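Chemist: Just a sequence and a predicted model for now, questions to come.
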Amino acid sequence: MRAVIVDEPGGVESLDVVEVDDPVAGPGEVVIDVAAVGVNRADLLQRQGRYDPPPGASRILGLECSGTVAAVGDGVERWTVGTQVCALLSGGGYAEKVAVPEGQVAAVPAGVDLVEAGGVVEVAATVWSNVFMVAGLQPAETLLVHGGAGGVGTMAVQLAHALGARVAITAGSTRKLDACRELGADIAINYHDQDFVRELRSATDGHGADVILDNMGAQYLTRNVAALAPNGRLVVIGLQGGTKGELDLGVLLGK
C-alpha cells in the first residue's frame, strides 16, 4: 500500500509517498481501509522534527482517520467488516490502510459523511477528555477557550454551548471572532488589541472563567490564573507560547 512518511525533518518537501506492507489485524485490532485523514498541528510538528511520536508508534504520519473496516483480529466483537468508522491513532493514518485497537474506533456519527468523519475524532476526543472529563465543565459555568477559531477551539465552543455553558473565546481577527459567535460563543475577544482578563471579568460581572482551555502555555500562565474564577480549573493542552513561566503562588492560593 502507499503511505506518507518523513525521512528527514523539514518542510512539505520532506514528505515522501512510499510503498509499505499492508497492516495485519492483530488480536483486538481492526484494519481500516482509509477514506480520509485529519491534518493536525501535531502532524506538522512531527514533520518538522519538533514532536516525537509515542514509543513504538508507526513512522507513518496521521493521528486520525475515517474509512471502512476491512479486517478484524481475534477477540474483536464490536466491529464487523464493511462498517464505516472513524478512529483515533497513535500514527499511521496517512496511508491506504491502518491497523488500530478496537477501543480507539468509533462509529461515524449520524449526519456526518465519511470524509467529514476523518477530521472529527481527534478534536472531539481532545475537548471531551479535557473540558468535560478532567475539568468537569457544568451547565451555566463559563468556559474560556484560547484559539477559539482553531479545530479544537471550534469543537469546544460547540460542545460547551450545547451543554448550556457560557462560552468565551480569544481569536486574532474579526472574521474569526464572527465565526466563533456563529458557533455559539457568547464572548469574543481579539487578543491583538484587547486584554482578555479585563474583557472576561467585565463580561462576567467580575466572576471570571470556571474553566480555561489553553493552548499557549507559559505566555498566558499569569493572565490565565488571574482570569480564573474561584475554584476555577486551568487545562493546558498546548505550549505555543513556551514551556516555562513564572507564577505568583499568592494569586493561585486566592483561587
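Modeler: Now that the structure is in, tell me what you want to look at.
Chemist: drop to CA atoms for contacts and neighbour counts, all remaining ones
Modeler: OK.
Chemist: Against residue 219, how distant is residue 39?
Modeler: When distances are taken as Cα to Cα, to the nearest Å, residue 39 and residue 219 turn out to be 25 Å apart.
Chemist: try residue 79
Modeler: From residue 79 over to residue 219 (counting by Cα to Cα), the distance is 44 Å.
Chemist: and if you look at residue 201?
Modeler: Separation of residue 201 from residue 219 (Cα to Cα) stands at 19 Å.
Chemist: Ok, residue 19 next?
Modeler: 43 Å.
Chemist: Just want to know which of the two has more residues nearby.
Modeler: Of the pair residue 19 and residue 219, residue 219 is the one with more neighbours under other Cα atoms under 10 Å, namely 17 against 11.
Chemist: In a strand, residue 168, correct?
Modeler: Yes - secondary structure assignment (DSSP: H, G, I helix; E, B strand; the rest coil) places residue 168 inside a strand.
Chemist: Tell me who's in contact with it.
Modeler: When contacts are counted by Cα atoms under 8 Å, 6 or more residues apart in numbering, residue 168 touches 142-145, 185-189, 200.
Chemist: Any figure for the gap between it and residue 130?
Modeler: 17 Å.
Chemist: Equivalent analysis for residue 203, please.
Modeler: Counting by Cα to Cα, the separation of residue 203 from residue 130 is 24 Å.
Chemist: how about the strands in the protein?
Modeler: 2-6, 15-19, 29-37, 64-72, 84-88, 97-101, 105-107, 142-146, 166-171, 187-190, 209-214, 228-236 (DSSP state E).
Chemist: Got another one to weigh against that:
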Amino acid sequence: MKAVIITQPGEPSVLQMAERPKPTYAANEVLIKVMAAGVNRPDIKQREGKYPPPAGVIQDIPGLEIAGTVVETGADVTQWKVGDKVCALVAGGGYAEYCNAPEGQCLPIPDNLSFIEAASLPETFFTVWSNVFDRGNLKNHESLLVHGGSSGIGVTAIQMAKALGHTVYVTAGSDEKCRFCEQLGAIKAINYKTENFKDVIEQLTNGKGVNVVLDMIGGDYTPGNIQSLAVEGRLVLINAMKGKDAQIDLAQVMMKRLVITGSTLRARDIAFKSKIAQNLQKTIWPLLASGVIKPIIHATFKADEAAKAHELMESSAHIGKIMLSFEH
C-alpha cells in the first residue's frame, strides 16, 4: 500500500509517500480501505517528534481518523461486515491506503455524507463528547466557552452544544472567523486579537460567568478562564498551545468551587473509546443524518500533498477541518 510517512522529525517537508505492507489486524479489529483521512494538531506534534504514538502503534505513519470501506474482519468482530462504509478513530496509521481499527471505534457513515466529510468527524467528535459532556458534565441549559472556535474542535463543539440546547461563546482570531462561528450557532464570538475575552464574558453573562470552558490554549489564558467561570464551573483542558505553565488564583477556585480537569484521548483504551462511539451514535449521529450538525471542511488535499496540508494547519488560516484524500 501507499502511505504518508514521517521520514524524520521536522518541518512538513519530512512527510513523504512510501510503499508499506498492509497492516495486520487483531481479532477484534477490521481492516479498512481508506478513502479519506483527517489532519489534526496531534499529527503536527508527531511529525515534529513531540508526540510519539502509544506503544504498539505504528510509529512513522500519522493519522488519527479515517473513513472508507471494511475489506476484512477479525475473527471476533460482530458489528461490521465486508463492504460496510465506516469512519473510525485510530491511534495512528491513518495516512495510508489501508488501516486497522478496533470494531468499537468505528461508526457508520450517514447516507448524506461523503467519505471526506465522514473522515472529518471521529477525532473532533470523540474529543468534544468526551471532554465537554462526559468530563465537563455540561448539563441542561448550561453555557459553554470554547477557545479556538474556528478550529476543527471549535466548529464541532459549537454545533454539538447548540443542537443539545446550550448557549455557546467562542474566541477566534479574526472578524471573518468570528462571523463564521456566529453563523454556526455561537451566541457571541470574541476576537481575541482586539478584545479581552474575560471582560466580554463578564459583560455578556452579567457577571455570572459560564459553566464550562473548553480550552486548547493553556498558558496565560488560564487566569481569564478562572475568572470567566461561574460558581461550580468546570475548566477542561485538551491542549496547551501557549504553554503548560499557568498562574491559578486558588482563592477563586475555592470560593467558586471550581473543577480544573483535562484529558488526552489517544492513549485511552478501546473500551473507553468504544463507549464514546456508542454515545455519539445514539445522540449525535441522528443530528448528522438530518443535517442539523454538518461537517465543516476547509480544504482537501491529495495524499501526496500531506506536507501542504500540514503547512495550512500550522498557518491557522483555516476554518474547520483539513482533509487528505486517498480516492483515485
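Modeler: Nice, I can see it. As the structure is a prediction and not an experimental result, all values here were calculated from the model.
Chemist: sorry, back to before: which one's more surrounded, residue 203 and residue 130 of structure 1?
Modeler: residue 130 (18 against 13).
Chemist: Skipping its backbone neighbours, what lies nearest that one in space?
Modeler: residue 235 (6.8 Å; Cα to Cα, 6 or more residues apart in numbering).
Chemist: With residue 102 of structure 2 instead?
Modeler: residue 29 (4.2 Å).
Chemist: if I pick the one you found, what's in contact with it?
Modeler: With contact set as Cα under 8 Å, 6+ apart, residue 29 of structure 2 has these partners: 73-74, 76-77, 100-103.
Chemist: Quick one: which of those hold up in structure 1? List them.
Modeler: For both residues aligned by TM-score structural alignment, their matches' Cα atoms under 8 Å, a contact is called conserved when the aligned residues also meet in structure 1; among the contacts of residue 29 of structure 2 this holds for 73-74, 77, 100-103.
Chemist: Adding distance to residue 260 of structure 2 and neighbour count, write these out as TSV.
Modeler: Below are those laid out as TSV (distance: Cα to Cα, whole Å; neighbours: other Cα atoms under 10 Å):
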residue	distance to residue 260 of structure 2	neighbour count
73	41	24
74	40	19
77	38	17
100	35	26
101	32	27
102	31	24
103	33	23
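Chemist: For residue 120 of structure 2, state which of these is nearest.
Modeler: Each of these was checked against residue 120 of structure 2 using Cα to Cα; the closest is residue 101, at 16.1 Å.
Chemist: Would you confirm that the closest one contacts residue 27?
Modeler: No - because the distance of 10.7 Å does not satisfy Cα atoms under 8 Å, residue 101 of structure 2 is recorded as not touching residue 27.
Chemist: Pull up the gap between residue 138 of structure 2 and residue 130 of structure 2, please.
Modeler: According to Cα to Cα, residue 138 of structure 2 stands 11 Å off from residue 130 of structure 2.
Chemist: wait, I meant residue 7 of structure 2
Modeler: Distance check for residue 7 of structure 2 against residue 130 of structure 2: by Cα to Cα, it reads 33 Å.
Chemist: ditto for residue 311 of structure 2
Modeler: As defined by Cα to Cα, residue 311 of structure 2 lies at a distance of 28 Å from residue 130 of structure 2.
Chemist: More neighbours: which of the two?
Modeler: In terms of neighbours (other Cα under 10 Å), residue 130 is the more surrounded of residue 311 of structure 2 and residue 130; the figures are 23 against 15.
Chemist: I'd say residue 200 of structure 1 and residue 227 touch.
Modeler: Yes - taking contact to mean Cα under 8 Å, the distance of 7.3 Å between residue 200 of structure 1 and residue 227 places them in contact.
Chemist: Give the residues shared as contacts by these two.
Modeler: Residues within reach of residue 200 of structure 1 and of residue 227 at once, by Cα under 8 Å, 6+ apart, are 208-209.
Chemist: Report how many residues lie close to residue 99 of structure 2.
Modeler: Number of residues near residue 99 of structure 2 (other Cα under 10 Å) recorded here: 27.
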